[in-house]
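K.L.:
sequence plus predicted model, see below.
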Amino acid sequence: MVELAKGLAVKARTQAINQLKAVLVTADPVLREELAGLNNSELFRTCARFADDSQDEEDGAEAVLRATRMTLCLLACRIGQLTEQIQDLEGRSARLVERHAPQLLTVVGIGPRTAVTLLITMGDNPERLGGEASFAALCGVSPVERSSGSRQYRRLNRGGDRQANAALHRIVQTRLRFDPRTREYFERRIAEGKTRREIVRCLKRYVAREAFHLIRPTSSHPSS
């Protein structure tokens, strides 16, 4: 539920940011010039302060300009509120992982965000997980056999839970940058003639196996 709430907040914040920038496109040129060159954080802070000075404008100020400034202020305040909500939810997710599956956070490349995604995928589908191979298939990282004439090969699995698949992909990309063992494996497989896509597929399958046994260490040995 925490991740669902976070997803809704992220979507709402993105919409608010798009709306604010759409208002700027049609705003008074003087106002656009005032806000030009600001990065997003500075832009939102500046717009959020418009309410403070809107009451001090002279009576002859244009109503359209006042309305534009107020609209920008409301949108900027909403963006700030949603950002705080997202940060709070991310903190809650991290605490849940630390409490229920801290072993995941000790693995190279797995942070709170990816750990939560994998936990949700596994927890929502207990009846489909007979073992680590089932989890790999559920995440869309199990090899799919294909043939072209006399050539036999394996391609990426385009099925499964795409959120979990994306989480595994982020883990692999992080390891390719920072983990010496993964870099060594990558170089060795490149020397054997494998493509980057094939190597990434193998690494995602390995990470799925590793994550499964970290979350459910006794799953492969059910009690009678």
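P.N.:
Alright, I've got the coordinates. These numbers were taken from a predicted model, which means no experiment stands behind them.
K.L.:
rest of the way, CA atoms for contacts and neighbours
P.N.:
Noted.
K.L.:
by contact count, what packs against the stretch of helix or strand Ala76 belongs to?
P.N.:
Assigned by DSSP states H and E, Ala76 falls within helix 63-100. Contacts defined by 3 or more CA pairs under 8 Å, 6 or more residues apart in numbering; DSSP states H and E place helix 63-100 against helix 2-25, helix 40-48, helix 50-54, helix 112-123.
K.L.:
which one of the ones you listed is the most hemmed in?
P.N.:
A comparison of the helices and strands packed on helix 63-100 by mean neighbour count, using mean count of other CA atoms under 10 Å, puts helix 112-123 on top with a mean of 19.
K.L.:
that one to helix 2-25, inter-axis angle?
P.N.:
If you take axes from the mean of the first three to the mean of the last three CA atoms, to 10 degrees, helix 112-123 sits at 130 degrees to helix 2-25.
K.L.:
so how many other residues sit close to the residue lying closest to Leu129 once chain neighbours are set aside?
P.N.:
Sequence neighbours aside, Phe135 is the residue nearest to Leu129 in space, at 5.8 Å (criterion: CA to CA, 6 or more residues apart in numbering). By other CA atoms under 10 Å, the residues close to Phe135 number 25.
K.L.:
use this one as the comparison:
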Amino acid sequence: MILGETAGAARFRSRHAYAPFNGTAPIPVWSGNTVRVRLNRGGNRVVNTALHMIAATQARGVGPGKDYVDRQLAAGKTRTEALRLLRRRLSDRVFTALIADEHLASQPAGATAATLPSTKPRTRIAVAA
């Protein structure tokens, strides 16, 4: 579902641009001095549903998803907030995997994942003149 609905991850400039597309980008809401974020009801609901199913499965099982949710619960988040955060984290991982697959598909035969360019953001270094 994710692959079909995304239809080419290269059309998004970053994982941050992919998040509003699939509805995992948080929407800030303020109430007095309390800053919170709420569920984004926009975006592609098919991709969001698929990410939610992955998040719910990982939160119940044993592994990094459950560990992440447990850390968020210990930090004072509600279970709903923890699942929303896990869904955004999964969105970032899915985007990275989609980009890597597209790069691999465009490489000549014999190329491996180790030869792909990094998808991590580059830091700029200021040079004093």
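P.N.:
Now that the structure is in, tell me what you want to look at. Here the structure is a predicted model, which is why all the values come from computation and not from measurement.
K.L.:
about what we covered before: could you measure from the residue nearest to Leu129 of the first structure over to Thr195 of the first structure?
P.N.:
The gap separating Phe135 of the first structure from Thr195 of the first structure is 25 Å, by CA to CA, to the nearest Å.
K.L.:
ok, now Ser220 of the first structure?
P.N.:
Per CA to CA, Ser220 of the first structure is found 32 Å from Thr195 of the first structure.
K.L.:
about what we covered before: dump the helices and strands packed on helix 63-100 of the first structure to JSON lines, plus distance to Arg151 of the first structure.
P.N.:
As requested, these are arranged in JSON lines below (distance: least, CA to CA, whole Å):
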{"stretch": "helix 2-25", "distance to Arg151 of the first structure": "43"}
{"stretch": "helix 40-48", "distance to Arg151 of the first structure": "52"}
{"stretch": "helix 50-54", "distance to Arg151 of the first structure": "66"}
{"stretch": "helix 112-123", "distance to Arg151 of the first structure": "34"}
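K.L.:
mind checking which of these is nearest Val97 of the first structure?
P.N.:
helix 112-123 (6.6 Å; CA to CA).
K.L.:
got a list of contacts for the helix or strand just after that closest one?
P.N.:
Using DSSP H and E, the helix or strand that directly follows helix 112-123 of the first structure along the chain is helix 132-138. Applying CA atoms under 8 Å, 6 or more residues apart in numbering, the external contacts of helix 132-138 of the first structure come out as 122, 128-129, 142, 159-161, 205, 208-209, 212-213.
K.L.:
kindly report the same for stretch 31-51 of the first structure.
P.N.:
Residues contacting stretch 31-51 of the first structure (CA under 8 Å, 6+ apart): 24-25, 69-70, 72-77, 79-80.
K.L.:
also stretch 78-87 of the first structure?
P.N.:
Applying CA under 8 Å, 6+ apart, the external contacts of stretch 78-87 of the first structure come out as 6, 9-10, 12-13, 16-17, 44.
K.L.:
and those, which two are furthest apart?
P.N.:
Lys6 and Phe44 (20.5 Å).
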